[in-house]
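Asks: attaching a predicted model along with its sequence, questions to come.
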Amino acid sequence: MTEFPDPARFSHVTDWVFDLDNTLYPHHSNLFSQIDVKMTAYVSELLSLSREDARRLQKELYLEYGTTLSGLMARHGIDPDDFLQKVHDIDYSWLVPDPTLGAAIRQLPGRKFIFTNGDRGHAERAARQLGILDHFDAIFDIVAAGLTPKPARQTYEKFAALHAVTGYNTVMFEDLARNLAVPKALGMTTVLIVPRNFEPTFSEIWERDPDNDDVVDFVTDDLSGFLTAIVGAPV
């Protein structure tokens, strides 16, 4: 998937909003698998479940509540700070610095944001390892969202109000199409980031949401190349 956009399609954009996990860093880096394992272990210990039962419940909570954290808070009243600290205690050296991505983000005209269902510390550590942290104006994390995750409309509205973001002048990059439905409704341009060499048979079925394909304006498996094309540098 190597088709790059016409820069003119983005000439109106003044605000660039990026999800973090499997978006700013690529799916093949497999970093999120570490978080996934930590979440399963947390659920297993909390509820004295086998790993298999804990993973099944983890995914059930994810689908019903948007994040495992929200589900555990709703059903079991857990301490969100404890959860966030434990599941983000991972090895960030799995991420390879991406100077091409950093150069493209730096050249984008206007403001740049990280908008994540993770916490600020995780976003900062991941972006720092990628070599792109200094190119962002702000990070909007799950704490800033009042612990209500994407795709809840109120979370996008809270982000937009806090940073005076208007839909038409904004583009959002996400790896989950369902998280682009509200941005699309708010007038934003939407870009879906898919794994490299993505196939419709992508194994993790809960990550696919074809019902939301119509909210996606662009699809790419190469964020660096996509942004580099926008800023007009050679790809």
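Replies: Right, received. Where do you want to start?

Asks: for the rest of this, base every contact and every neighbour count on C-alpha atoms.
Replies: Fine.

Asks: from the contact counts, what lies against the longest helix seen in the chain?
Replies: Identified as the longest helix of the chain according to DSSP state H is helix 31-47. In terms of contacts (3 or more C-alpha pairs under 8 Å, 6 or more residues apart in numbering; DSSP states H and E), helix 31-47 is packed against helix 51-65, helix 80-87.

Asks: okay, pairing it with this:
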Amino acid sequence: MTKKPSPADFAHVREWVFDLDNTLYPHHTNLFAQIDVRMTAYVSELLQIPREEARKVQKDFYKRYGTTLRGLMDNHGVDPDDFLEKVHDIDYSWVAPDPALGEAIKALPGRKFIFTNGDRKHAERTARQLGVLDHFDDIFDLVAADLVPKPAAETYDKFRALHRVDCERAAMFEDLARNLVRPKELGMTTVLVVPRNFEPTFSEIWEQDADEDQVDYVTDNLAEFLSALIDQ
């Protein structure tokens, strides 16, 4: 694993796949904090329990099912459209436009995709606010994945089949290392995006069940990383 990109190592890439939250926009934006609060409120209202207890249920479902929504669907028959609409009713002005990132993504050769565990509307609003939406060919969201979230192998397989992605010529960018395990198995070049000025041990940025060998590169500045690939 190396932290510095080599343009030669990415010369073969023609399929660029980006996670959305805390990947395309920086972690310190903290947009998910708004979603997190709304999820807790949703669980509290649905189950008629105090917010403190609802938060425990929310986090337990996330750990066991990959998303809070999957747990709510399997255990309480929640309507996914209702859930997604309510938890994404947030203030997107928290996301600062990033012209440098937009220019870097635009200059990448080949196709570009957003691959998110959120829904399409959330991805579109976020990417539009960030100033990068027009540079993507498509968005693969949780609904397109039949509500089965990353890191489930079947979700990556569904994505690559739908868009006929050549994984040997693809790169995947993610803020969660466990979500890079399947892409690496499929032959993708993998890049872990961490918070800016982040200097912990590798075990602290890893998430329990993943292996360090699944990450090829690490960056705390996505725009600079991508620019380095196209400027040389």
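Replies: Thanks, I have it. This is a predicted model, so every value here is computed, not measured.

Asks: TM-score for this pair?
Replies: Comparison of the two superposed chains (TM-score structural alignment, normalised by the length of structure 2) gives a TM-score of 0.95, and 229 aligned residues with a C-alpha RMSD of 1.7 Å.

Asks: can you redo the helices and strands packed on helix 31-47 of structure 1 as TSV with mean neighbour count?
Replies: Listed next are the helices and strands packed on helix 31-47 of structure 1 as TSV, based on neighbours: other C-alpha atoms under 10 Å:
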stretch	mean neighbour count
helix 51-65	17
helix 80-87	15
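
Asks: ok so, going back, how much does the longest helix of structure 1 stray from structure 2?
Replies: Between helix 31-47 of structure 1 and the aligned residues of structure 2, the post-superposition mean distance stands at 0.6 Å (mean C-alpha distance after the TM-score superposition for structure 1).

Asks: out of the helices and strands packed on helix 31-47 of structure 1, nearest to Asp141 of structure 1?
Replies: helix 80-87 (11.4 Å; C-alpha to C-alpha).

Asks: buried sites along stretch 98-110 of structure 2?
Replies: By neighbour count on 16 or more other C-alpha atoms under 10 Å, the buried set for stretch 98-110 of structure 2 is 98, 100-106, 108.

Asks: make JSON lines out of those and add distance to Ser6 of structure 2.
Replies: Output for these, formatted as JSON lines (distance: C-alpha to C-alpha, whole Å):
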{"residue": "Asp98", "distance to Ser6 of structure 2": "23"}
{"residue": "Ala100", "distance to Ser6 of structure 2": "19"}
{"residue": "Leu101", "distance to Ser6 of structure 2": "18"}
{"residue": "Gly102", "distance to Ser6 of structure 2": "20"}
{"residue": "Glu103", "distance to Ser6 of structure 2": "19"}
{"residue": "Ala104", "distance to Ser6 of structure 2": "15"}
{"residue": "Ile105", "distance to Ser6 of structure 2": "17"}
{"residue": "Lys106", "distance to Ser6 of structure 2": "19"}
{"residue": "Leu108", "distance to Ser6 of structure 2": "14"}
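
Asks: narrow the residues you listed to those in helices?
Replies: Secondary structure from DSSP H places 100-106 of the buried residues of stretch 98-110 of structure 2 in helices.

Asks: using a markdown table, please lay out the helices and strands packed on helix 31-47 of structure 1 together with distance to Ala126 of structure 1.
Replies: Putting the helices and strands packed on helix 31-47 of structure 1 into a markdown table (distance: least, C-alpha to C-alpha, whole Å) gives the following:
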| stretch | distance to Ala126 of structure 1 |
| --- | --- |
| helix 51-65 | 22 |
| helix 80-87 | 14 |
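
Asks: out of these, which gets nearest to Leu20 of structure 1?
Replies: helix 80-87 (15.3 Å).

Asks: quick one: Ala126 of structure 1 and Trp94 touch, right?
Replies: No. Assessed by C-alpha atoms under 8 Å, Ala126 of structure 1 is found out of contact with Trp94, at 9.7 Å.

Asks: who has more neighbours, these two?
Replies: Ala126 (25 against 14; other C-alpha atoms under 10 Å).

Asks: what sits against that one?
Replies: Going by C-alpha atoms under 8 Å, 6 or more residues apart in numbering, Ala126 of structure 1 touches 92, 95.

Asks: show me what contacts Tyr156 of structure 2?
Replies: Tyr156 of structure 2 sits next to 150, 182-183 when contact means C-alpha under 8 Å, 6+ apart.

Asks: what are the ranges of the helices in structure 2?
Replies: Ranges of helices in structure 2, per DSSP H, are 31-47, 51-65, 68-76, 80-87, 99-107, 120-130, 153-163, 181-185, 202-205, 222-230.

Asks: nearest to Pro5 of structure 2, of the ones you listed?
Replies: Closest to Pro5 of structure 2 of these, according to C-alpha to C-alpha: helix 222-230, at 6.7 Å.

Asks: what does the closest one contact?
Replies: The contact list for helix 222-230 of structure 2 (C-alpha under 8 Å, 6+ apart) reads 4-7, 10, 23-24, 100-101, 104-105, 107-108, 193, 219.
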